[in-house]
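Participant: Sequence isn't available, so here's the structure alone:
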């Protein structure tokens, strides 16, 4: 946009002239100033050629600098009449233009092949010289002198030249032409200002802004130079100190560090490639001043190379009898798990090879997955290290960060190996099912290289950028569920499932392990300060915990021992015998009495008991059905049911409706009433097909007004044809039924082999297990 002109007095207007126009993109030519320029546009070179050397032309700045072939609307209204002082032809045409005076474009008369316009000359307005005017002139000169002093591009004599100019209009034009770093629009505004006093005010404002920028640059430049000078001084002093110590026969601390690291590298059992890299980096470190930015990075890298256990091992000959003894000492029951671990160790002993499948222990929390890893390490004489993968979403947590990043370090794998001090520890990857991924990469994909026996003998961490042999490491993973483990990772693992414990097992574990451990950790002496009766342990396992594992049981035992420790600290004496009554006094009334809940809640028609499997083990679920009058046969489902469970509910309603006559149910019930199926604990999401048989049973119970048999639970997937399909998690579900006081369990007939294989004989003897192939058989048994 063109800048508005000051009012021009009629007496200043001179005759109109027609001149060629040279447009400028980002420069502004002022009167009394010279402008060397390259004529790289055809229109500009032809305009200068038309004017000829010592010829007149108009130089005008473009309001739209992006226009390559500007027309009249792309130019500002005010420019400068100029004369061509020098014209040079060569590879490029060069011209030197000298500004004469301001001009205003009256009319553009030609646009091709170059711009030509009628212009009129503009004269500056006459000024009244008064003290205020002189003060403004002095302020402008003083500010310009300061700017010249601070500017790295303006010559110092420029301020003297400015003071020698008597004509104020020429003075402001000279100063304006020196403001080469100011925006073209701002300089054009000054050019278009004909009132000299107003021109001074605008110049003073522009110079003030430039001074602020120059002072800030000067401050930053001084700070940088000070830092450089200090660093250079420190470097010189350190070199002098180094030379002095060398003359005295003393080594500096830096030299000692390099010598110490070199000794570690020479004594260590590094592979050839790692040794060459360490030596090369040590040579760089010895030549580098301690204050250099890379000094600490290189030293840290070499320390990692020196301290990693490249070929150090601790595992000796595997003693299976010793291993079995250790496993039996540390864990009660878990016969199948122990057998599989011993089979694994037997293969290792016969093959004399470290390669083998990765074991993955899957089970609910608190069943001893992590402690099994410690026992395997003790049984094999290896070190034990553990990392938790829960919530890990960055691939660099596994592979490490590249050394170019500040604060980089190896990934968790090599950090744990360094912590173990050997290259063949038992390495536990805890909570492998809780890995996540985001834009930083997929850590599960990075684990493939770590766990694959075919490629982990040359695992390359991003930080070391050297191959490290992980094939001697015995990896053991743990998980609560298998569903969330990526398929390629799951294929490389041999899954060993750990189900929950029955009440008798929990009591035995408490007697053998938990009670002695908590008594010892809380500063007590067993049988001298405190004794736990069997009935107390039974009450704790039955009434104060409800879990598949024993973690909560250990917590309540620890609570009792802490209370006893406080009593002794406050002056009590003697031995505390913890029986059922003492448990009630110390912990309050029992929190769980599930068997009474089952009996009470299943007395009314429309309620059934389902057995479910979760990451925390087996659970008991209730299915409640009711019918609503004045309905239209709609089905309402509540309790945060997943898609699969909702489909099971619709299948159950369809089957009951198709077989309504068999059970004496009137057909119009499904037209006059709405059915509502609810699974309590509405805040907990539920899904899976195994509650289908219970939904059918609860609906038939509701519509026939006959309650189910007491203490009966069931599980199984249903089809529209009435077939009962097998499901998983049988052992966990039977354990949950036993914990809840259920005496009868109905399961699909096809699950019988799995039940015989997974559920111990004594557990099957405590519960009446009934098999059904069809829904009709299940209803007859229920």
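Facilitator: Great, that's in hand. Remember, it's a predicted structure, so these values are computed and weren't measured experimentally.

Participant: C-alpha from now on. contacts and neighbour counts both.
Facilitator: Noted.

Participant: Next up, identify which helix or strand residue 136 is on.
Facilitator: Using DSSP states H and E, residue 136 maps to helix 131-150.

Participant: biggest strand in this protein, by residue count?
Facilitator: strand 94-110 (DSSP state E).

Participant: Mind jotting down where the strands sit in the stretch 301-450 of the chain?
Facilitator: 358-362, 384-388, 426-430 (DSSP state E, counting those that start in this stretch).

Participant: Can you spell out which helices and strands pack onto the first one?
Facilitator: Of the remaining helices and strands, those touching strand 358-362 by 3 or more Cα pairs under 8 Å, 6 or more residues apart in numbering; DSSP states H and E are strand 474-479, strand 493-497.

Participant: ok, now with 10 Å
Facilitator: Under the contact definition 3 or more Cα pairs under 10 Å, 6 or more residues apart in numbering; DSSP states H and E, strand 358-362 sits against helix 335-351, helix 369-380, strand 426-430, strand 474-479, helix 487-491, strand 493-497.

Participant: Of those, which is nearest residue 101?
Facilitator: helix 487-491 (81.3 Å; Cα to Cα).

Participant: If you count contacts, what does the closest one end up packed against?
Facilitator: Secondary-structure packing of helix 487-491 (3+ Cα pairs under 10 Å, 6+ apart): strand 358-362, helix 443-451.

Participant: which one of the ones you listed is the most hemmed in?
Facilitator: For the helices and strands packed on helix 487-491, average neighbour numbers computed from mean count of other Cα atoms under 10 Å are highest in strand 358-362, which has a mean of 23.

Participant: before we go on, here's another structure to hold up against the first:
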């Protein structure tokens, strides 16, 4: 835009707040600010012309030039009227657009040098099309807007000048000052029409949305009013019939329930508070359901209900012996607890942890304890729990919140002193949702669990009367702080005689009943049961044994039904006909004395097991090779054994340079199974010594123990499990470290009678016992 000096004018300026005047527009203004009044007076002295420009912000009382838009309108003052309050009412008419070039006066009033812009109203097809489109948009805007009337359409339709049309339509719109200013600043007619079209389109969309929202709100209000009316009618009908309405009846029922219960004072106070909240809530309120569920949970928990312990030591001992064979230490501990309970009347529940391989009866033993005490029994499985909220519960702010498994179990039990079984406590893990094992610390600490805090209930709950029993396969997987709060009782596994007793007393009657059989229809001799134990199972527990008994019952049932037999007798001779070929070779010990082969003993999560260790010596350059998927500890044991034999080569009558002439290969069969632990040191040393001296190892000997570089034999763990495995394998003699002598008493007497246990503290003694010297 080229500024023509002849178009420049010096005129007073009147800043407008929240208002904008277009050319040809006539409107009244109320002027009150001193500078604005003086600007008017100056205009009246001259040609009655004044520049009207809008402020960028309406809240500024004394605007600076920077606070006023540069584009304004030159207007003619047509009329002035002083009002009683000192304000001047002015009638102005817009003449033309004007660009403010500079401010020449700002102290007394605003005076500016402006460039007056005169438009040339030329039309072409594009402008004509834009005019029609703008008119169409304006008509649609008027239809949806409640602030404009249809006369406006008639007022603007007759305007033929495109610029004036845009200004006239913009003056009728309820727009923000910035939008109106953008139309004022659009000097080019096409640009002005396009800007106006965009603004009209946006405004129309907003108005359409407003209309839809209003309709939706009105419908909702009508629905609510209808529901309110119907509910009031229902109340009136119920009142006439003498019935109470739903929410009030619900509240009264809860209050009656509280009156009949014996609850702690803090619990009563909390529940009363929640009931008062519930009473004030509308029946349709979603929060009402949440509050009602919370109250139900509190009232369903046992706060004082208690079962009376039937403390009869002889009766309890009989129940434990009838339901479980062996497990003497566990039974003794339970009877001790009962005796103390009888003397002191109230004792904080101990936390017992039964540790042993699968299938030894840890869970069923907990049920027997509950039976012997006459208490309720509840079981919670912790296997795979990795969320802290599973133990402590969820906060009530969450959707679907509920108490943790501990209080859910207490609700199931219905008394404050149940036998509570926490199954598989070693299988808990943690992730981003928290560490459940840390939450269990409060549950299993006798000093803290008298005020256990659940996030959902938010009231202290007393767990001190509960007899907690935990089960685990491996104690090492239980976090140390948790382990510290528990009394460990190890259940290593059963002997053959104990398994025989378990089958005759429990498993066989149970399976016969489950398969519709009786002792008269199917007979199973002791020899047959022993053969099943030896040839078809290899385990510490009796789970697989029960499956084999079940398989026999199914075969017998089929024979009785199809062949119409009255009785099926299963003997050791025809056992393979029913169960197939023997799966395991009883007596895993070698059938003959062999060079470089030793039967070692190991402990696994499944209980004790035998470990065959083989050593082969071949001509070579002194390479030591270890195979069989051995862990770091076993590899180090092999290295220690090798170093010891090298250091004692002369005393042991071995070639002093054997490590330079021969390659030594140590192998532990069953390479697919990872093996590790400090139990195979003396076994490897003995096998290595046998291979180098060509002296056979006795097939009747098994051994376990760690070795030092000086040949000392160090103690190990799992003595009972390993001796049971040796007994199962048909071994006659077991070599144990001397420091493990204290553990020999744990071995069942029936096993000790058949095993010769030799305590050794040096490898020389091991070799003397194990090697068969000619």
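Facilitator: Okay, I see it. Here the structure is a predicted model, which means the values were calculated and not measured.

Participant: follow-up on the earlier one: export the helices and strands packed on helix 487-491 of structure 1 to TSV and append columns for distance to residue 370 of structure 1.
Facilitator: Listed next are those as TSV, based on distance: least, Cα to Cα, whole Å:
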stretch	distance to residue 370 of structure 1
strand 358-362	9
helix 443-451	18
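
Participant: Next, format the strands of the stretch 301-450 of structure 1 as JSON lines and append distance to residue 772 of structure 1.
Facilitator: Output for these, formatted as JSON lines (distance: least, Cα to Cα, whole Å):
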{"stretch": "strand 358-362", "distance to residue 772 of structure 1": "29"}
{"stretch": "strand 384-388", "distance to residue 772 of structure 1": "43"}
{"stretch": "strand 426-430", "distance to residue 772 of structure 1": "39"}
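
Participant: Among the ones you listed, which comes closest to residue 147 of structure 1?
Facilitator: Residue 147 of structure 1 lies closest to strand 384-388 among these, at 62.9 Å (Cα to Cα).

Participant: Average offset of the closest one relative to structure 2?
Facilitator: Compared with structure 2 after the fit, strand 384-388 of structure 1 shows a mean deviation of 0.7 Å (mean Cα distance after the TM-score superposition for structure 1).

Participant: just so I know, which of the strands of the stretch 301-450 of structure 1 lies nearest residue 96 of structure 1?
Facilitator: strand 384-388 (74.9 Å).

Participant: and the closest one, what other elements does it pack with?
Facilitator: The criterion is 3+ Cα pairs under 10 Å, 6+ apart, and the helices and strands that strand 384-388 of structure 1 contacts are helix 369-380, helix 412-420, strand 426-430, strand 474-479.

Participant: Mind doing that once more with 6 Å?
Facilitator: strand 426-430 (3 or more Cα pairs under 6 Å, 6 or more residues apart in numbering; DSSP states H and E).

Participant: quick revisit: relative to strand 94-110, how tilted is the following helix or strand past the longest strand of structure 1?
Facilitator: Next helix or strand after strand 94-110 of structure 1 toward the C-terminus (DSSP H and E): strand 116-121. Orientation note: strand 116-121 of structure 1 sits at an angle of 100 degrees relative to strand 94-110 (axes from the mean of the first three to the mean of the last three Cα atoms, to 10 degrees).

Participant: mind checking how far strand 116-121 of structure 1 is from the chain centre?
Facilitator: Mean-position distance between strand 116-121 of structure 1 and its chain equals 67 Å (Cα atoms, centre = their mean, to the nearest Å).

Participant: ok, which stretches of the stretch 101-250 of structure 2 are strands?
Facilitator: Along the stretch 101-250 of structure 2, the stretches classed as strands by DSSP E, counting those that start in this stretch are 110-117.

Participant: residue boundaries of the helices in it?
Facilitator: Along the stretch 101-250 of structure 2, counting by DSSP state H, counting those that start in this stretch, helices occupy 125-144, 151-157, 162-172, 177-185, 189-241, 246-260.

Participant: Return the distance of the spatially most central residue of structure 2 relative to residue 436 of structure 2.
Facilitator: For structure 2, the residue nearest the mean C-alpha position is residue 387 (3.9 Å; Cα atoms, centre = their mean). Counting by Cα to Cα, to the nearest Å, the gap from residue 387 of structure 2 to residue 436 of structure 2 is 6 Å.

Participant: Translate residue 470 of structure 1 into the numbering of structure 2.
Facilitator: Correspondence of residue 470 of structure 1 to structure 2, assessed by TM-score structural alignment: residue 463.

Participant: you'd agree its match is up against residue 447?
Facilitator: No. At 10.4 Å, residue 463 of structure 2 does not count as touching residue 447 under the criterion of Cα atoms under 6 Å.

Participant: can you pull the contacts of residue 15 of structure 2?
Facilitator: 53-54 (Cα atoms under 6 Å, 6 or more residues apart in numbering).

Participant: cool, residue 569 of structure 2 as well?
Facilitator: 522-523 are the contacts of residue 569 of structure 2 under Cα under 6 Å, 6+ apart.

Participant: Which secondary structure state is assigned to it?
Facilitator: Secondary structure, DSSP: H, G, I helix; E, B strand; the rest coil: residue 569 of structure 2 is strand.

Participant: Look up how far residue 204 of structure 1 lies from the counterpart of it in structure 1.
Facilitator: In structure 1, the residue matched to residue 569 of structure 2 (TM-score structural alignment) is residue 577. Applying Cα to Cα, the value for residue 577 of structure 1 to residue 204 of structure 1 is 95 Å.
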